[in-house]
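Novice: Build me a structure from this.
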Amino acid sequence: MPDRNRYYTGPATDHFDGTRFLNPAGEPETDRSFGDILRWRRTAPATKWPKTIAVTPVVPERRVEGLRVTMVGHATLLIQVGGLNILTDPVWSDRASPVQFAGPKRVTAPGIRIEDLPPIDAILLSHNHYDHLDIPTLKALHARHAPLIVTPLGNDSTILRHIPKARVSAGDWGDAFDIAPGARAHIVPALHWSSRGMGDRRMALWGGFMLRVGERLIYFASDTGYGTGNIFRRLHEEFGPPDLALLPIGAYDPRWFMAAQHTDPEEAIQIMRDLGARAAVAMHWGTFKLTDEPREDPALRLRAGLVERGIDPAAFVPLLPGEWAAFDPLLAL
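Specialist: Prediction:
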């Protein structure tokens, strides 16, 4: 008897076989076997991260007319653009886990206290892994702000099961949703996968976002591998060069296990180039120890890679929690 999809029911497409979602054709396979996991754990180096790193939280302005990004931690950023406040993959919990007594524990406190957030208009939620879809955080944000949540197919069922009155718009790659007058969020492909438990691998869709607010274009990649690079070159063709790209640089070692699903810093630089992005902010590093690389390596390799390619390091910055950057006037590479 075939597996039943507990998150989504819909017609088959070029990236949905009726039960499970797929990455675009021609891209590397992301599925890993139990044997692969055991091999990784047997050979993993004893890389130690600090137990905690001091963070000084900031209190953002209530509204910003230009473009400002504040790092909360991991893939959680506050985007303030054109008077709107938008969060990406919000996680304020101490652990990226279904339980709070085990699993990856954050070493950096959130760069903004949840009670210090400005009014949140929308959330861009990329996929259902616990370091990106955190129900306790979403409950708190719904209670305080009742934001619109835009997410790929199937993730809405997880959210609505826990927060029945949440405002959720779920769509496929290529779908777009208005989040305010003159502001539109486009769901775009990413090279990744999904799972919340046993037997549900790839039953909810994953993706990134192109956010257009007025004349500004912001790309939030969330989790993605680089693969052939085709998806990023196609995004450039469809949308043009983003003013700002939010790109992942961490959780990449060992490469034989992680390359298909997580970019390393050098690949993130290539994504910036493929997109023609005018500026970039590095994310998905330094908060949760998910893989084997030392904590500081992503930022060090990013800077070295930019210098090697003749790119000003100020054009692609690895913000720490509580740090923010303004992009008005926007940087030009």
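Novice: make it CA atoms for all contacts and neighbour counts henceforth
Specialist: Noted.
Novice: Tell me who's in contact with the most centrally placed residue in the chain.
Specialist: Closest to where the C-alpha atoms of the chain average out (C-alpha atoms, centre = their mean) is S222, at 2.1 Å. The contact partners of S222, taken as C-alpha atoms under 8 Å, 6 or more residues apart in numbering, are 75, 89, 126, 207-208, 246-248, 284.
Novice: can you tell me which helix or strand it belongs to?
Specialist: Secondary structure assignment for S222, by DSSP states H and E: no helix or strand.
Novice: And it, how far from L67?
Specialist: Distance from S222 to L67, counting by C-alpha to C-alpha, to the nearest Å: 19 Å.
Novice: A143 now?
Specialist: 26 Å.
Novice: higher neighbour count, the two?
Specialist: Using other C-alpha atoms under 10 Å as the criterion, A143 and L67 rank with L67 on top: 22 against 12.
Novice: My read is that that one contacts I79, right?
Specialist: Yes: using C-alpha atoms under 8 Å, L67 is in contact with I79, at 7.4 Å.
Novice: Skipping its backbone neighbours, what lies nearest L247 in space?
Specialist: Among residues not flanking L247 along the chain, A282 sits closest, at 5.1 Å (C-alpha to C-alpha, 6 or more residues apart in numbering).
Novice: Before we compare anything, build this one as well:
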Amino acid sequence: MIKKSIAVTRAANSCVLLELNGHAVLTDPWFTERWWLRRGEPLGLRIADLPPLAAVVVTNLATNHWDLRALRMLAGKDVTPVYVPTSGMARRARALGFRHAQRVRWGETREIAPGVLMRVVPAGRTLVWPNNAYSFSTAGSRVFFGGEIAEVAPLERHRAGNPPVDVALLPVNGLRPLLGPRLVMGPDQAVAGASVLGARVLVPVHDAHGRDPLSALFRTTGTASDATALAGPDLNVVDLPTGRRWEPTP
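Specialist: Below you'll find the predicted structure:
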């Protein structure tokens, strides 16, 4: 049984508000569209609606995971830690007023709030740039967030040395360029990855894909509904609409 120390609210794409033992963590911030980059789903949270944050964690440097335009408007910049996968991203965050922005490397850990431990998990690379995933542990639960991860193998390596998680947030739309490898998991990889992690719940992220100039260069290969159809009886897929808060039922 998952203790009620977890809550999840999706804003859009991989931008999620996680509540862990009462501490709020924002993942992959994306609140402002561009003319060339659209969400394809309603925005579920505005940046002005966010509670005080224990941390902002970012998986990669793509604009729909790393919205500097929106982060300029975040309250509490001078006290909110921002964890990113590259030194350049940390410098840009500090230039915006995030005094506690820092690069975190694969395998590093941080106590981001009393009783909330974060571990940085390898999630492959986009070209030469590393992608981070994050595992969060509290006294009552474990949550895995991979906003930009394409393969199951890194999850197998992580699970080999760590306890099972309760909830996994993994991408499902299988986004890939017309020429080249898949950028994120499709529904079959997400279901397999959640099972490898030992999760009882999969919350799909990176699902919708807007119609914009970039969409002509990419295609998707699945949805959260496909993940639901693929999941076995031991995995509950929570297809969470943007803006709706979910917490486990004891």
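Novice: Can you pull the TM-score for these?
Specialist: The TM-score (TM-score structural alignment, normalised by the length of structure 2) is 0.87; 241 aligned residues with a C-alpha RMSD of 2.3 Å.
Novice: Need the counterpart of the residue nearest to the centre of structure 1 in structure 2.
Specialist: Here S222 of structure 1 is matched to G147 in structure 2, going by TM-score structural alignment.
Novice: Please tell me how far that match sits from M89 of structure 2.
Specialist: In terms of C-alpha to C-alpha, G147 of structure 2 sits 17 Å off from M89 of structure 2.
Novice: can I assume T70 of structure 1 sits in a strand?
Specialist: Yes: the assignment for T70 of structure 1 is a strand, going by DSSP: H, G, I helix; E, B strand; the rest coil.
Novice: how deep is it tucked in, by neighbour count?
Specialist: Neighbour tally, T70 of structure 1, other C-alpha under 10 Å: 25.
Novice: now do H65 of structure 2
Specialist: A total of 23 residues lie near H65 of structure 2 under the criterion other C-alpha under 10 Å.
Novice: For it, list the residues it contacts.
Specialist: H65 of structure 2 touches 14-15, 28-30, 58-59, counting by C-alpha under 8 Å, 6+ apart.
Novice: redo that, cut-off 10 Å
Specialist: H65 of structure 2 makes contact with 12-15, 27-31, 57-59, 147-148, 206 under the criterion C-alpha atoms under 10 Å, 6 or more residues apart in numbering.
Novice: R234 of structure 1 now?
Specialist: When contacts are counted by C-alpha under 10 Å, 6+ apart, R234 of structure 1 touches 240, 274-275.
Novice: Checking it next. Helix, strand or coil?
Specialist: helix.
Novice: Could you count how many residues lie near the equivalent of A208 of structure 2 over in structure 1?
Specialist: Alignment note: A208 of structure 2 maps to G286 in structure 1; criterion TM-score structural alignment. Neighbours of G286 of structure 1 under the rule other C-alpha under 10 Å: 27.
Novice: One more: the one 3 residues further on?
Specialist: Around K289 of structure 1 sit 22 other residues, with neighbours defined as other C-alpha under 10 Å.
Novice: Could you double-check that it lies in contact with P104?
Specialist: Yes: K289 of structure 1 lies in contact with P104 (C-alpha atoms under 10 Å); the separation is 6.2 Å.
Novice: Superpose on structure 1 and give me the mean offset of the host helix or strand of A70 of structure 2.
Specialist: Using DSSP H and E, A70 of structure 2 maps to helix 68-71. Helix 68-71 of structure 2, aligned to structure 1 and superposed, deviates on average by 1.2 Å (mean C-alpha distance after the TM-score superposition for structure 1).
Novice: Can you name the next helix or strand after that helix?
Specialist: Using DSSP H and E, the helix or strand that directly follows helix 68-71 of structure 2 along the chain is strand 82-84.
Novice: and after the lengthiest strand in structure 2, which helix or strand comes next?
Specialist: Longest strand in structure 2, counting residues (DSSP state E): strand 116-126. Note on strand 116-126 of structure 2: by DSSP H and E, the next helix or strand toward the C-terminus is strand 129-137.
Novice: Name the nearest of the contacts of R234 of structure 1 relative to F257 of structure 1.
Specialist: Nearest to F257 of structure 1 among the contacts of R234 of structure 1 is D274, at 24.0 Å by C-alpha to C-alpha.
Novice: Quick one: residues contacting that closest one.
Specialist: Counting by C-alpha under 10 Å, 6+ apart, D274 of structure 1 touches 229-237, 241, 268.
Novice: switch to 7 Å and redo it
Specialist: For D274 of structure 1, the residues meeting the contact criterion (C-alpha atoms under 7 Å, 6 or more residues apart in numbering) are 232-233.
Novice: that's a helix at it, yeah?
Specialist: Yes: under three-state DSSP, D274 of structure 1 falls within a helix.
Novice: Tell me the counterpart of it in structure 2.
Specialist: Here D274 of structure 1 is matched to V196 in structure 2, going by TM-score structural alignment.
Novice: That match and T221 of structure 2, how far apart?
Specialist: Noted for V196 of structure 2: a distance of 21 Å to T221 of structure 2, by C-alpha to C-alpha.
Novice: again, but for L50 of structure 2
Specialist: 32 Å.
Novice: for the stretch 51-200 of structure 1, what spans make up the strands?
Specialist: Ranges of strands in the stretch 51-200 of structure 1, per DSSP state E, counting those that start in this stretch, are 67-73, 76-81, 84-88, 122-124, 148-152, 167-171, 176-180, 183-188.
Novice: Nearest residue to the counterpart of S14 of structure 2 in structure 1 in space, please, no chain neighbours.
Specialist: Here S14 of structure 2 is matched to A75 in structure 1, going by TM-score structural alignment. Spatial nearest neighbour of A75 of structure 1, excluding adjacent residues (C-alpha to C-alpha, 6+ apart): H284 at 5.0 Å.
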